[in-house]
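> sharing a model prediction with you, sequence too.
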Amino acid sequence: MKTPSSLEGLIEALKCLPGVGPKSAQRMAYHLLQRNQPGAQKLAHALTYALDHIRHCEKCNNFTEDEVCELCGSGRRDASLLCVVEMPADLLMMEQAQCYRGMYFVLMGRLSPLDGIGPKEIHLDRLIKRALDGEVKEVVLATNFTVEGEATAHYISELLHVRGMKVTRIARGLPVGGELEHVDSGTLAQAVLERRDI
């Protein structure tokens, strides 16, 4: 029996999610169509709305509905500190740890030449412009302690050092190979407090 093309399309679309293979996508599609059509409608509406309204903050590159996100628009943050993280989940983890009161820049990835991700794909030109805006005195590199995260931190530090910018790296209180969004708040707070020059 041939699967309807619209169902095939739904299964194929669900496979774009991380960790979702053909079988999981098929189970999700059947569940949404057979057991939870209101949930499917809500999901479709939420995705459409998000795609229409979410964009990148002009200052930090994080997701927002406005030109400048709420965090960048706050007058209570220390504008002399700029923390560079890989993903929005990393920014959220930093905020939950309540150990950092500066500004952020979200790369939306990390350097990975094998995957075709270079400086342009992670918006390093925007980061350099932001770091050299005259307000920033220190750039804190908080990329993950993976091979790609370390390479990204090293590349950014080289770009900023030649321009006379002070660059620090969060301390290795985090496990090697670990990612910020999976670390407890105490460990992350200690890593930020013990950051070092690189």
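Right, received. Where do you want to start?

> when you work out contacts or count neighbours from here on, use the C-alpha atoms and nothing else.
Noted.

> grab the most central residue of this structure for me.
The centre of the chain sits closest to Met87, judged by Cα atoms, centre = their mean, with a distance of 1.0 Å.

> not counting its neighbours along the chain, what's nearest it?
Spatial nearest neighbour of Met87, excluding adjacent residues (Cα to Cα, 6 or more residues apart in numbering): Met108 at 4.9 Å.

> who are the neighbours in contact with that neighbour?
Asn61, Asn62, Glu86, Met87, Pro88, Ile122 (Cα atoms under 8 Å, 6 or more residues apart in numbering).

> 7 Å instead?
Listed by Cα atoms under 7 Å, 6 or more residues apart in numbering, the contact partners of Met108 are Glu86, Met87, Ile122.

> what sits against the closest residue to the last one other than its chain neighbours?
In other words, Ile122. The shortest distance from Ile122 to any residue other than its chain neighbours is 5.0 Å, reached at Leu107 (Cα to Cα, 6+ apart). Neighbouring residues of Leu107 by Cα under 7 Å, 6+ apart: Val85, Glu86, Met87, Ile122, His123.

> with the residues you listed in mind, which one is nearest to Cys99?
Here the nearest of the contacts of Leu107 to Cys99, counting by Cα to Cα, is Val85; it sits at 14.6 Å.

> number of residues surrounding the closest one?
Neighbour count for Val85, taken as other Cα atoms under 10 Å: 25.

> also this one, for the comparison:
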Amino acid sequence: MQPLAEPITKLIDAFSQLPGIGPKTASRLTYFLLRSDESIALNLAQALQELKANTLFCSVCFNIADRDPCAICADPQRDHALICIVEEPLDVQAIERTREYHGVYHVLHGAISPVEGVGPDDLKIAELLARIQASSTGAEGEGRVPIREVLLATNPNLEGEATAMYIARLIKPLGIRVTRLARGLPMGGDLEYADEVTLGRALAGRSEI
């Protein structure tokens, strides 16, 4: 069998490293770009470069943004006394699509999973506690608002539940109301795949834990 040209092999290998893309899909994508107009490949290459060069993590909520603080954290119309805790940046987008939530966020970048070797120190939990403490000790002139409620919106699976309970145990002694999304979400599902109606009802029916 004639070996593939090195540029083709390199791109197939690069696509194969992406989640959900196997060797066959990687090959199809590669040959599509090879046969398509040159502008498509160049636009893709430019978009990938700008993705890494022009994005960062918000220093307040750790969501992915193009500025610091992000647009949500910098918005004075949001309720900064209400923080929604999510696992991933995609979860922020899922909740925003419901238009039912008007507080701010804190992105953990994962969930506690002993099987995968992910512990509390691997998540943005320490940063969350520091954020809560800073909100209660900052001067009023600094624009800091004491946190009134923490809404735990981790995924409704074993890892998400364990993460929510761990955070709740840390925050409840601080005298802050801790709530959890109502069980309108399917057990074992991921937040990013929930439809707007289901997620909106879960937000509206959140309960104390």
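Received it, and whenever you're ready, just let me know what you need. Since we're looking at a predicted model, the values are computed, not measured.

> how far away is the residue nearest to the centre of structure 1 from Ala79 of structure 1?
To Ala79 of structure 1, Met87 of structure 1 is 20 Å away according to Cα to Cα, to the nearest Å.

> now swap in Leu114 of structure 1 and tell me
35 Å.

> when these two are compared, which one has more neighbours?
Between Leu114 of structure 1 and Ala79, counting by other Cα under 10 Å, Ala79 is the more crowded of the two (18 against 7).

> is it true that that one lies in a helix?
No. Counting by DSSP: H, G, I helix; E, B strand; the rest coil, Ala79 of structure 1 is not part of a helix but strand.

> contacting residues for it?
Contacts here follow Cα under 7 Å, 6+ apart; on that basis Ala79 of structure 1 touches Gly102, Met103, Glu135, Val136.

> JSON lines for these, including neighbour count?
JSON lines is the format used below for the contacts of Ala79 of structure 1 (neighbours: other Cα atoms under 10 Å):
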{"residue": "Gly102", "neighbour count": "19"}
{"residue": "Met103", "neighbour count": "22"}
{"residue": "Glu135", "neighbour count": "13"}
{"residue": "Val136", "neighbour count": "18"}
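
> next, format those as a markdown table and append distance to Ala25 of structure 1.
Shown next, in a markdown table, are the contacts of Ala79 of structure 1 (distance: Cα to Cα, whole Å):
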| residue | distance to Ala25 of structure 1 |
| --- | --- |
| Gly102 | 41 |
| Met103 | 38 |
| Glu135 | 47 |
| Val136 | 45 |
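
> contacts for stretch 2-20 of structure 1 next, please.
Identification of contacts with stretch 2-20 of structure 1 by Cα under 7 Å, 6+ apart yields Gly21, Pro22, Ala25, Gln26, Ala29.

> one more pass at 10 Å, please.
Contact with stretch 2-20 of structure 1 is made by Gly21, Pro22, Lys23, Ser24, Ala25, Gln26, Arg27, Met28, Ala29, Tyr30, Leu33, as judged by Cα atoms under 10 Å, 6 or more residues apart in numbering.

> wasn't the fifth one part of a strand?
The reference is to Ala25 of structure 1. No. Using three-state DSSP, the assignment for Ala25 of structure 1 is helix, not a strand.

> OK, contacts around it?
By Cα under 10 Å, 6+ apart, the neighbours of Ala25 of structure 1 are Glu8, Leu10, Ile11, Glu12, Ala13, Leu14, Lys15, Cys16, Leu17, Gly19, His31.

> that one -> structure 2?
Under the alignment (TM-score structural alignment), Ala25 of structure 1 maps onto Ala26 of structure 2.
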